[in-house]
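**Q** pasting the structure only:
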């Protein structure tokens, strides 16, 4: 599959209260797009677990829809006319489950290839998963369109797993326990089927693996970053009933265990199993599954609530306060009043 690049907005496992600054940016040498330095790295021989690729069969359309809304995604309102006007969330869940592929993995794949999960525009919609887009250039018109991209990606991955389950190498020669060179190049010996399948789809390690040393492209290691990031940003459950709490600060539903620092009084509240928030404390709970704290702004010289949009004094670009206190690029904020995590709580221009 043709390698795509994306802005790494929020790596998994960031330390609480820390994260990329609103001014920090690295230009991708191949595409000119922006990548942020890796703060979480993965073993290039074991990027994800097999269950990460094939699990999540309990994930619902409603959950994916809520997540897309939480991320301020263009896909939250998209319906594909070529698929009887089915919503993006419906296509992601239905096509993934049809091939016993994890819808959460599919979200990570979409973000890695096209940034559509966090983008508020339709750019790259026709090639959302990079399926049918070889490294040699160009994309097959046979797979153009969002629904076709999801279908193609799920089928391709299932095909790789069928070969691996039968003890065969994939179409490009990847197999657990077999040493093979990636396009970086790096010598990789996949530990499991998931990793072999990932390199079959995108034969680059990229910037977010411990051993390879590549710093200027995303690669398959970025899929692992995005998978774990998205896994921690929403309570996807484990197959039982799904409970959420609506947060006005986030302007979306959040999962049980998620902590939110309220924009109204800066008090921390945590979503409970009965769908309500705790009364709140001045300090952040220690058992948060994910969190929405205030973000520290060097431009303003103070911390601001989630969803706040600020034009940085460092690069004059707009950024929005997101999950885990990380700033996310928000180029549409001055015109639309929105960013990657929704409507701007407040806007501050230079």
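**A** Done, it's in. Only a predicted model underlies this, so the values are computations on that prediction, with no experimental measurement involved. Residues are numbered from 1 along each chain as shown.
**Q** CA atoms for contacts and neighbours, from now on please.
**A** Will do.
**Q** quick one: residue 329 and residue 310 touch, right?
**A** No - assessed by CA atoms under 8 Å, residue 329 is found out of contact with residue 310, at 9.9 Å.
**Q** more neighbours: those two, which one.
**A** residue 310 (28 against 25; other CA atoms under 10 Å).
**Q** got the contact list for the residue lying closest to that one once chain neighbours are set aside?
**A** Leaving aside its sequence neighbours, residue 310 sits nearest to residue 348 (CA to CA, 6 or more residues apart in numbering; 4.8 Å). Residue 348 is in contact with 309, 310, 311, counting by CA atoms under 8 Å, 6 or more residues apart in numbering.
**Q** can you show me the strands along the stretch 201-350 of the chain?
**A** 244-247, 252-255, 258-261, 268-270, 290-292, 295-297, 302-304, 309-311, 318-321, 327-329, 338-339, 342-343, 347-348 (DSSP state E, counting those that start in this stretch).
**Q** from these, which stretch is densest packed?
**A** strand 318-321 (a mean of 29; mean count of other CA atoms under 10 Å).
**Q** distance between it and the chain's centre?
**A** Chain-centre distance of strand 318-321: 17 Å, with CA atoms, centre = their mean, to the nearest Å.
**Q** so what does that strand touch, helix or strand wise?
**A** strand 309-311, strand 327-329, helix 333-336 (3 or more CA pairs under 8 Å, 6 or more residues apart in numbering; DSSP states H and E).
**Q** closest to residue 163 out of those?
**A** strand 327-329 (39.3 Å; CA to CA).
**Q** can you count the residues close to the closest residue to residue 124 other than its chain neighbours?
**A** Leaving aside its chain neighbours, residue 124 sits nearest to residue 114 (5.7 Å; criterion: CA to CA, 6+ apart). Using other CA under 10 Å, residue 114 has 24 other residues around it.
**Q** mind checking how far residue 114 is from residue 92?
**A** 15 Å (CA to CA, to the nearest Å).
**Q** let's bring in a second one:
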């Protein structure tokens, strides 16, 4: 079976004759010979030979029109591209109010009883139903035959303007996709009806791709001569057909648009000029234009949860606009990201994540997106008015933005410390600077509104907050005598408030509402830490360390609520407990 469309103006023009596309299935064998001579079979040149006569790429307001790549296989043959609900929502968006009175209903409201079709070489089984909505038929046929419902929607519009028609006729439904409607004759009544048309077209596109013994004169991957018009005197264009989907479209509608048809994508081509012979055809132009206007790129698919997020944000006409890169997913398939003109859309299992252009997304992109330290987007950005802050979680950390703190990246071990501290809701609050790390990246410190977070290959991920953070900063942080925090602080309620202490690699810091905040370093610090860990605390420091030198020997003492710690010269520190 072969398709020969009548060349005609755009489908949207209500006064134009409907396009005819396809011969009846039963006539296939008889017509193969005639078809071969009528459409000027391709040269059969290889892809390598195509460089001698490459495709003519035409720049248009919608993008580059490549006659050899009208649509990719990935986009065309994704049968689950839209659910029935998504198709229904799309149809409703195209017709706000139906004007039909005595004829069939608009496509968004149309129902018909469908028959069950058993599994065959091209489609899985289709289970019929009573009063099935058009949207359900489109989605179910797409899934059964492995042809995108987006393709079927565009085909319905290209052939009969059914998607946007506010008062459709019965004929529009009877020959909805132009299936079994050859150029040189009327449409086959045996294939009439909305379901027969949608199913027949979808099945046929799979047949083009699979039945190579039948559809062998215009295979993908080779150069072919494609006619501009059924009138052979109009000539041909040399086209390298790059994939099965494009080959199928040329089997269905075997003409390529000429320069006049592409000059104005909504125009009538040569028909607009009475002094020029009519050599313009519009079928494949209208398909490419319709798909691009409704669903964006014909070469980049938008599917799954990312598509749900895209549609929820207005689709092609919304915040994110046209897709610019293909979707990329993690190895386990849990996380996915896709770039659009207006930002990035991501998914975490079944949850869509919107990342419009802005400071948070820019910070993530600068970190090499999902390939960087932040990893995959794990949740949508969370903003709140009370402090004018926004935080977005990623698999490897966070991006935090505040009016007074700027946009900061929190990743790796520091992100774990911030999370343990309840992020912006905890004592650390918002980050005030990006992390500072050693060249090897094994030791990092980051400043927050409420203190510091550290990541150390030996001492782990720690938060240093409050008065202890202030004292640590005074001691030059990790570069000073206290070194790195080795544990998170421990606090207890005491008279007058809360008392806390925290261990560091060079000692400890203790803070008490009555005695103040003290640094415990050197021999005294190590001795105090030892008593604490042994459960034999000598209490809270009541003052700073005091040292004297006599005859060249230095003696230092620091008092505590339960005694004192002292050392002399090179000797070890001694714990002297108070007598009760």
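**A** Okay, I see it. Everything numeric here is computed off the predicted structure, so don't read it as measured data.
**Q** residue in structure 2 matching the residue nearest to residue 124 of structure 1?
**A** By TM-score structural alignment, residue 114 of structure 1 lines up with residue 160 in structure 2.
**Q** residues near the nearest residue to residue 85 of structure 1 once chain neighbours are set aside, how many?
**A** Of all residues not flanking residue 85 of structure 1 in the chain, residue 79 sits nearest, at 4.8 Å (CA to CA, 6+ apart). Neighbour count for residue 79 of structure 1, taken as other CA under 10 Å: 18.
**Q** list the residues that contact residue 79 of structure 1.
**A** Counted by CA under 8 Å, 6+ apart, residue 79 of structure 1 has contacts 85, 86, 87, 88.
**Q** the last one contacts residue 73, correct?
**A** I take that to be residue 88 of structure 1. No - the pair residue 88 of structure 1 and residue 73 does not pass the contact test of CA under 8 Å, sitting 10.4 Å apart.
**Q** now residue 229 of structure 2: which helix or strand?
**A** Using DSSP states H and E, residue 229 of structure 2 sits within no helix or strand.
**Q** gap between it and residue 261 of structure 2?
**A** Separation of residue 229 of structure 2 from residue 261 of structure 2 (CA to CA) stands at 11 Å.
**Q** just the closest of the contacts of residue 348 of structure 1 to residue 291 of structure 1, please.
**A** Using CA to CA as the measure, the one of the contacts of residue 348 of structure 1 that approaches residue 291 of structure 1 most closely is residue 309, at 18.2 Å.
**Q** I'd guessed that closest one sits against residue 320; true?
**A** Yes - the pair residue 309 of structure 1 / residue 320 is scored as a contact, 4.3 Å apart, by CA under 8 Å.
**Q** my read is residue 447 of structure 2 is in a strand, agree?
**A** Yes - with DSSP: H, G, I helix; E, B strand; the rest coil as the criterion, residue 447 of structure 2 is located in a strand.
**Q** and for it, the neighbour number?
**A** 19.
**Q** same check, this time on residue 239 of structure 1
**A** 11.
**Q** which residue in structure 2 aligns with it?
**A** Checking TM-score structural alignment: residue 239 of structure 1 goes with residue 304.
**Q** distance check, its match against residue 335 of structure 2.
**A** 11 Å.
**Q** ok, which stretches of the stretch 351-500 of structure 2 are strands?
**A** Under DSSP E, counting those that start in this stretch, the stretch 351-500 of structure 2 gives strands at 351-356, 382-384, 389-394, 397-402, 406-411, 436-437, 443-448, 451-456, 460-465, 490-494, 497-504.
**Q** show me what the fourth one is packed up against.
**A** Strand 397-402 of structure 2 sits against helix 359-366, strand 389-394, strand 406-411, helix 412-420, with contacts defined as 3+ CA pairs under 8 Å, 6+ apart.
**Q** picking that back up, mind putting the contacts of residue 348 of structure 1 in JSON lines, distance to residue 290 of structure 1 included?
**A** Output for the contacts of residue 348 of structure 1, formatted as JSON lines (distance: CA to CA, whole Å):
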{"residue": "309", "distance to residue 290 of structure 1": "21"}
{"residue": "310", "distance to residue 290 of structure 1": "23"}
{"residue": "311", "distance to residue 290 of structure 1": "26"}
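**Q** how about the residue most central in space within structure 1: what's its closest non-neighbour residue?
**A** The centroid of structure 1 falls nearest to residue 226 when counting by CA atoms, centre = their mean (4.0 Å). Nearest non-adjacent residue to residue 226 of structure 1, counting by CA to CA, 6+ apart: residue 108, 5.1 Å away.
**Q** how near is that neighbour to residue 114 of structure 1?
**A** If you go by CA to CA, the gap between residue 108 of structure 1 and residue 114 of structure 1 works out to 10 Å.
**Q** secondary structure class for residue 79 of structure 2?
**A** Of the three states, residue 79 of structure 2 takes coil under three-state DSSP.
**Q** I'd say it and residue 143 touch.
**A** Yes - look at residue 79 of structure 2 against residue 143 with CA under 8 Å: they come within range, at 4.2 Å.
**Q** map residue 141 of structure 2 onto structure 1.
**A** So residue 141 of structure 2 corresponds to residue 95, using TM-score structural alignment.
**Q** burial of its match, as a residue count?
**A** 23.
**Q** what about the helices in the stretch 51-200 of structure 1?
**A** Along the stretch 51-200 of structure 1, counting by DSSP state H, counting those that start in this stretch, helices occupy 61-70, 88-98, 103-114, 146-165, 193-201.
**Q** so which of those helices is nearest residue 295 of structure 1?
**A** Per CA to CA, nearest to residue 295 of structure 1 of the helices of the stretch 51-200 of structure 1: helix 61-70, 17.3 Å.
**Q** and the counterpart of residue 226 of structure 1 in structure 2, what does it touch?
**A** Aligned counterpart of residue 226 of structure 1 in structure 2: residue 290 (TM-score structural alignment). With contacts defined as CA under 8 Å, 6+ apart, the neighbours of residue 290 of structure 2 are 154, 157, 158.
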